[in-house]
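**Q** no sequence on this one, just coordinates:
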């Protein structure tokens, strides 16, 4: 039987992986695409752990690459459900890299994924609510509401048909762009 509410702590997933040369780009840093793949995996695990069912990625709301990840560092990702709707969950992920020789830890990435719980037929299903116990839980939930509201405003503002080139030429003025017709 699925719980009606779960604590944030019940959804937490932590994954660590040593960064190997095979994961690097041409500059010798860990490839951002590989990190995105790991982020999607932990978001899935976290959302599925909270909901108790299969989950899909609905959107990648934010991915901020803050510091490069070096070959040989221990990458640790920590994910938790920060917000729940009826069938959706906003999963916050913090990525840190540790130099295993010096012990120095740096914050490399913060990300937010919207995940949706699905049944066996692919229909969205209700997820347990969140029990907020700590100040961090409350802060993250409140910030997630703000993110959700901003996302709705952005969607409402940017419909493809809303931008007719002649009427919106003033928007591109002052940017590094040249219009040729």
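**A** Here it is on my side, so go on. None of these values were measured; they are calculated from a predicted model.
**Q** please count neighbours and contacts with C-alpha atoms only from this point.
**A** Noted.
**Q** so where's the longest strand in this protein?
**A** strand 105-118 (DSSP state E).
**Q** in it, what's buried?
**A** Neighbour counts over strand 105-118 (16 or more other C-alpha atoms under 10 Å) mark 106-118 as buried.
**Q** which strands and helices sit next to it?
**A** helix 32-51, strand 54-65, strand 88-98 (3 or more C-alpha pairs under 8 Å, 6 or more residues apart in numbering; DSSP states H and E).
**Q** so which of the ones you listed is nearest residue 169?
**A** strand 54-65 (28.2 Å; C-alpha to C-alpha).
**Q** the closest one vs helix 32-51, what angle?
**A** Angle between the axes of strand 54-65 and helix 32-51 is 140 degrees (criterion: axes from the mean of the first three to the mean of the last three C-alpha atoms, to 10 degrees).
**Q** packing partners of the helix or strand just after strand 54-65?
**A** The element immediately downstream of strand 54-65 (helix or strand, assigned by DSSP states H and E) is strand 74-84. Strand 74-84 is packed against strand 13-18, helix 32-51, strand 88-98, strand 129-131, helix 135-157, with contacts defined by 3+ C-alpha pairs under 8 Å, 6+ apart.
**Q** how much space separates the residue nearest to the spatial centre of the chain from residue 106?
**A** Residue closest to the average C-alpha location in the chain (C-alpha atoms, centre = their mean): residue 112, at 2.3 Å. Computed as C-alpha to C-alpha, to the nearest Å, the residue 112 to residue 106 distance reads 19 Å.
**Q** A further structure is provided below for comparison with the first:
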């Protein structure tokens, strides 16, 4: 299976924040942002693997700033690293005031997806070829995140009720 450039998985999702998307502070619900993150990361991982995928984990979701009513939210996802059947996906979330053009990074997240074959079983995925400086940085730091995920999972399994 040939490795693929990370750029081929890059996916962008843009939405406008409407009243139904907001809380009583007139900022987007965190759960709505989580939904957008899962959606854009799913598309990126399917583009990379050309398989159906499932979300295996969400390592982190760090919020830096609110997205306000009437602003655009833009999410950019890219597969940063792969293991046998799993893919790490990085998602960057930005907001844009559509009247002034001001943009800010509002959140970022790392998720893991597993590619599935026709029988619903994990199946191998191509390796990643990072090209840009950002892709290289994400790729070089991914193995440490993978090991941290494994450690967290092992600790949870040891402490189940």
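**A** Thanks, I have the structure now. Since this is a predicted model, take the numbers as computed values, not measurements.
**Q** quick check: TM-score for this pair?
**A** After superposition, the two chains reach a TM-score (TM-score structural alignment, normalised by the length of structure 2) of 0.94; 160 aligned residues with a C-alpha RMSD of 1.5 Å.
**Q** now which residue in structure 2 aligns to the residue nearest to the centre of structure 1?
**A** Per TM-score structural alignment, the equivalent position to residue 112 of structure 1 in structure 2 is residue 110.
**Q** returning to what we had before: nearest to residue 81 of structure 1, of the helices and strands packed on strand 74-84 of structure 1?
**A** strand 88-98 (4.5 Å).
**Q** if we can go back for a sec, quick one: the longest strand of structure 1 to structure 2 mean distance?
**A** Taking mean C-alpha distance after the TM-score superposition for structure 1, the mean distance separating strand 105-118 of structure 1 from the aligned residues in structure 2 is 0.5 Å.
**Q** quick one, that strand and strand 74-84 angle?
**A** Going by the same axes, to 10 degrees, strand 105-118 of structure 1 makes 40 degrees with strand 74-84.
**Q** from residue 41 of structure 2, how far out is the spatially closest residue to residue 117 of structure 2 that is not a sequence neighbour?
**A** Spatial nearest neighbour of residue 117 of structure 2, chain neighbours left out: residue 123 (5.6 Å); criterion: C-alpha to C-alpha, 6 or more residues apart in numbering. Noted for residue 123 of structure 2: a distance of 18 Å to residue 41 of structure 2, by C-alpha to C-alpha.
**Q** the more surrounded of those two?
**A** residue 41 (32 against 18; other C-alpha atoms under 10 Å).
**Q** what's near enough to touch the more buried one?
**A** 11, 77-78, 89-91, 111 (C-alpha atoms under 8 Å, 6 or more residues apart in numbering).
**Q** that one pairs with which position in structure 1?
**A** Per TM-score structural alignment, residue 41 of structure 2 is aligned with residue 43.
**Q** kindly report the same for residue 95 of structure 2.
**A** Residue 95 of structure 2 maps onto residue 97 in structure 1, by TM-score structural alignment.
**Q** now do the contacts for that match.
**A** Contacts of residue 97 of structure 1 (C-alpha under 8 Å, 6+ apart): 69, 73-76, 105-108.
**Q** now structure 2: which of those match?
**A** Retained in structure 2 (both residues aligned by TM-score structural alignment, their matches' C-alpha atoms under 8 Å) from the contacts of residue 97 of structure 1: 69, 73-76, 105-108.
**Q** ok, now how distant is the match of residue 41 of structure 2 from residue 55 of structure 1?
**A** 9 Å.
**Q** shared neighbours of the two, anything?
**A** By C-alpha under 8 Å, 6+ apart, the residues touching both residue 43 of structure 1 and residue 55 are residue 115.
**Q** what comes up buried for stretch 19-34 of structure 1?
**A** Buried, per 16+ other C-alpha under 10 Å, within stretch 19-34 of structure 1: 19, 23-24, 30-31.
**Q** greatest separation within those residues: which pair is it?
**A** So, the buried residues of stretch 19-34 of structure 1 by C-alpha to C-alpha: farthest apart are 19 and 31, at 10.1 Å.
**Q** which residues are in contact with each of the two?
**A** Counting by C-alpha under 8 Å, 6+ apart, nothing touches both residue 19 of structure 1 and residue 31.
**Q** what's the local residue count around the aligned partner of residue 147 of structure 1 in structure 2?
**A** In structure 2, the residue paired with residue 147 of structure 1 is residue 145, using TM-score structural alignment. Residues near residue 145 of structure 2, counting by other C-alpha under 10 Å, number 14.
**Q** and for residue 14 of structure 1?
**A** With other C-alpha under 10 Å as criterion, residue 14 of structure 1 counts 15.
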